[in-house]
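**Student:** here is my input; please provide its structure:
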Amino acid sequence: MKKILLIDGTYIAYRSFFAIRNFQTTSGEPTNAVFGFVSTLLKLLKEFPDCSFAVAFDVKAPTFRHQMLEQYKITRKPMPDALSAQIPVIKEVVKGFGITIYERAGYEADDILATIATRLVGAGMDVLLVTGDKDAFQLLSENVEILNPATWEITNTKSFIEKFSFPHTASVDYLALVGDVSDNIPGVPGIGEKTALKLISQFSSIESLYERIDEVEPVSVRKKLVAGKDLALLSKQLVILKKDVPGISEQDICPPKPDLSAIESIFQRLEFRKFLGQTKELFGISTEDDEMLALGQVVIPFSEILSEQDRFRPLCEDPKILKTGSGLKEK
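**Tutor:** Coordinates of the predicted model:
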């Protein structure tokens, strides 16, 4: 059965922005986040052909979690302006590939993906979540796997147990103890990953842990848990993803239907020369007629040079720049 890929667009945008530095067009427009996003998307399209795709994004607005905890995400720095400016461009690329975009005020991308994944699994479909957020582990099942775009590692229910020594259903309890700095999930002060792993492996859940709190050893850990009980219970509620986000229809998800004209225009504007050829190859579109010209160390499609003659004329007329190509004709 073909998988349906549900992508956390906000996560990939953030990761790309901070992983790729000093990347911009000749006019100075920052493109690092877009470049990383497109690179990831093309890799997914190549490795999962004929599958259906959807991308979810956060919306810049308070969510229901802010109502539960006023400090929620307050420690996270605002989205950098250079990244914020690239989000609309990323969405433009996604639309150019004919991929459905989901976003909903009051909810995070994770909640949208959880809602869609739950409905798809209910319909007997297989889902691959593309995200590096730890809270997504709670969505694992026989029909749901997670691909981390940072490592390209796929996690399923079996590999999760092998790594953490407890089932994925207890992942929310684990995160409730250790917290999540990036999302300002408080957790229990003084409880680290090793201690949390041991506690969840022994007690299975936060509720069971506190019902049997007298069994916790050493006493120092027990005292920390008692002092942080309210934070632990609140943290668990913050970590649990919503599976009933309103106004979301999974019926809109379908295989990519790229608009090559739109994609070519975007990539030329962003100076992503190599991505257009990769896109055409992915969708079986011949590139044999597009002659290539090397201007020094830069290889550019001849069609691009013809369409932007004013831009490339100085390079073409510079006698110091070596020009080589294949099948070049007088034009």
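**Student:** alpha carbons only for contacts and neighbour counts from here, please
**Tutor:** OK.
**Student:** tell me who's in contact with Gly124.
**Tutor:** For Gly124, the contacting residues are Asn143, by CA atoms under 8 Å, 6 or more residues apart in numbering.
**Student:** could you redo the last one with a cut-off of 10 Å?
**Tutor:** Going by CA atoms under 10 Å, 6 or more residues apart in numbering, Gly124 touches Met1, Asn143.
**Student:** I'd like the next helix or strand past the helix of greatest length in the chain.
**Tutor:** For the chain, the helix that runs over the most residues, judged by DSSP state H, is helix 32-47. Past helix 32-47, further along toward the C-terminus, the next helix or strand under DSSP states H and E is strand 52-56.
**Student:** which parts of the next helix-or-strand element following that following strand are buried?
**Tutor:** The C-terminal neighbour of strand 52-56 among helices and strands, as given by DSSP H and E, is helix 64-68. For helix 64-68, burial by neighbour count (16 or more other CA atoms under 10 Å) applies to Arg65.
**Student:** contacts for helix 64-68 next, please.
**Tutor:** Residues from elsewhere that reach helix 64-68 (CA under 10 Å, 6+ apart): 71-74, 105-108, 234-235, 237-239, 242.
**Student:** repeat that for 6 Å
**Tutor:** Residues outside helix 64-68 that contact it (CA atoms under 6 Å, 6 or more residues apart in numbering): Tyr72, Gly106.
**Student:** run this one through as well so I can compare:
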Amino acid sequence: MSDTLYLVDTFSLLFQVFYAIRQPMTGTRGQPTNAVYGFTGDIEHLVKEKKPSHLIFAMESPEPGERLNIFAEYKANRDEMPNDLRPQVGMILELLEAYRIPVVSYPGWEADDVIATLSRRAVRDGLEVRIVSNDKDARQLLCPKCKIYSIRKRQFYQEPELLEDWGIRPEQVIDFQSLVGDAVDNVPGVPGVGPKTASTLLQEYGTLEGVLDNADRVKGKKVSENLKAFRDVALRSRELVTLRQDLPIEIDWELARLREPDYESLVRLFTDYGFRRYATDAQVKYQEARVQAPSTVERTWTTIRTPEAFEAFLVELRQQPKFCLDLETSNVNPLEADIVGWAISWTPNHGYYIAVDGPAGEEFLDRDGVLAAMKPILEGADLSGAVAPVSPVVRKAPAPVARPENGDSAKTQGRLFG
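**Tutor:** Now for the predicted structure:
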């Protein structure tokens, strides 16, 4: 099965949830959080239910848009961003960083252009693509490997739905919008040409040029006149609605592969936002990740099998104010167990193992001699004076050490002495 890339129009999603959740919501510092809360829910849905292999959020460029050079009134009718939404933009960027989801933009171009470029490149590279946006411009990107996902309806939009809605194919979407225009983006189009008329014209003449070149043959005097009078407007509108599919964006798909979030950062953010349920869930995941995370610390140990090594070990041990001890034994029943080895440590990531029994052929120290040497230390005797040297006899095991029936060595609980 091919990897699947979800491309999300960040502001499209943000505005959707902002107007969907209109009841006031504030965080611990009084900051508005309604849009962030809805945005979090959508991220969770995408990650946990759609389970993409790759996920990217596309953003608008903060620089002046290139389309303004084509038409100065482009998007001129849009209202300013609401005051209680503006501070939430930075908050969702922090949130995406904590989720370890990349955010991509390109100077002078819109999120739609970023999505168009990345979707075409992803399809070329063998990925399945799902575009999360309610912007109708994205319909021009539809193809067998690229679908649109309506996150509000939880439905996919594909070529059959386009044919049912507009009566056209994906390659005709740009021409359709050039004729009809787009009131949201202040793209003028041809007066008097609505969706139904545009669909009929494109079904008959195929392309925008085909429609404009046959304006005299179009039924309806006013429509015919407007197609001729507003020819240049329609061609300019086509420039405005055509998404760039060739922006020079450098992308490494592996960097967009879905990863485990930074749960520690999510706990901090969710707590600040007042999202208690999300904070609790993130805290659980954070604790689980800490337990499961493989250690990158290098640990060393020294096995002591000779009297000389044991004497040197005792000299160091007597100088320690505290140490940890664990015993390896031959049986889980302490009344029947014999000591097999002593595990001792007093510095992080380094330990000693004193072997007093073992498999046949291995050398180890005398069990009773080691016990005699360790006894005063464990009993807390005054070690400041001279202590008679202990020289346990080195022995070889005559036979394998007896083990419990379950095959596991029994151990005492680790204890701290000091």
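**Student:** follow-up on the earlier one: elements contacting the longest helix of structure 1?
**Tutor:** Contacts defined by 3 or more CA pairs under 6 Å, 6 or more residues apart in numbering; DSSP states H and E place helix 32-47 of structure 1 against helix 9-19.
**Student:** how close does the helix it packs on sit to structure 2?
**Tutor:** Helix 9-19 of structure 1 differs from its equivalent in structure 2 by a mean of 1.3 Å after superposition (mean CA distance after the TM-score superposition for structure 1).
**Student:** what separates that helix from the chain centre, distance-wise?
**Tutor:** Centroid separation for helix 9-19 of structure 1 versus its chain: 7 Å, with CA atoms, centre = their mean, to the nearest Å.
**Student:** max-length strand in structure 2?
**Tutor:** What stands out as the longest strand in structure 2, according to DSSP state E, is strand 339-347.
**Student:** what range in structure 1 matches that strand?
**Tutor:** Aligned by TM-score structural alignment, strand 339-347 of structure 2 falls on no residue of structure 1.
**Student:** read off where the longest helix of structure 1 ends up in structure 2.
**Tutor:** Under TM-score structural alignment, helix 32-47 of structure 1 corresponds to residues 34-49 of structure 2.
**Student:** residues in contact with the matching stretch?
**Tutor:** Val17, Phe18, Met25.
**Student:** show me where the stretch 151-300 of structure 1 has helices.
**Tutor:** 157-164, 171-178, 193-203, 206-211, 219-227, 229-239, 260-270, 273-282 (DSSP state H, counting those that start in this stretch).
**Student:** distance from the first one to structure 2 after superposition?
**Tutor:** When structure 2 is superposed, helix 157-164 of structure 1 averages 2.4 Å from its matched positions, counting by mean CA distance after the TM-score superposition for structure 1.
**Student:** can you tell me what part of structure 2 that helix aligns to?
**Tutor:** By TM-score structural alignment, helix 157-164 of structure 1 lines up with residues 159-166 in structure 2.
**Student:** ok, back up a step: pick the most buried one from the helices of the stretch 151-300 of structure 1.
**Tutor:** Highest mean neighbour count of these: helix 171-178, a mean of 26 (counted as mean count of other CA atoms under 10 Å).
**Student:** how big's the offset between that one and structure 2?
**Tutor:** Mean deviation for helix 171-178 of structure 1: 1.0 Å (mean CA distance after the TM-score superposition for structure 1).
**Student:** and the alignment partner in structure 1 of Arg124 of structure 2, how far from Ile300 of structure 1?
**Tutor:** Under the alignment (TM-score structural alignment), Arg124 of structure 2 pairs with Gly122 in structure 1. As judged by CA to CA, to the nearest Å, Gly122 of structure 1 and Ile300 of structure 1 stand 48 Å apart.
**Student:** residues near the residue lying closest to Asn143 of structure 1 once chain neighbours are set aside, how many?
**Tutor:** Spatial nearest neighbour of Asn143 of structure 1, excluding adjacent residues (CA to CA, 6 or more residues apart in numbering): Asp126 at 4.7 Å. Other residues near Asp126 of structure 1 come to 19 when the count uses other CA atoms under 10 Å.
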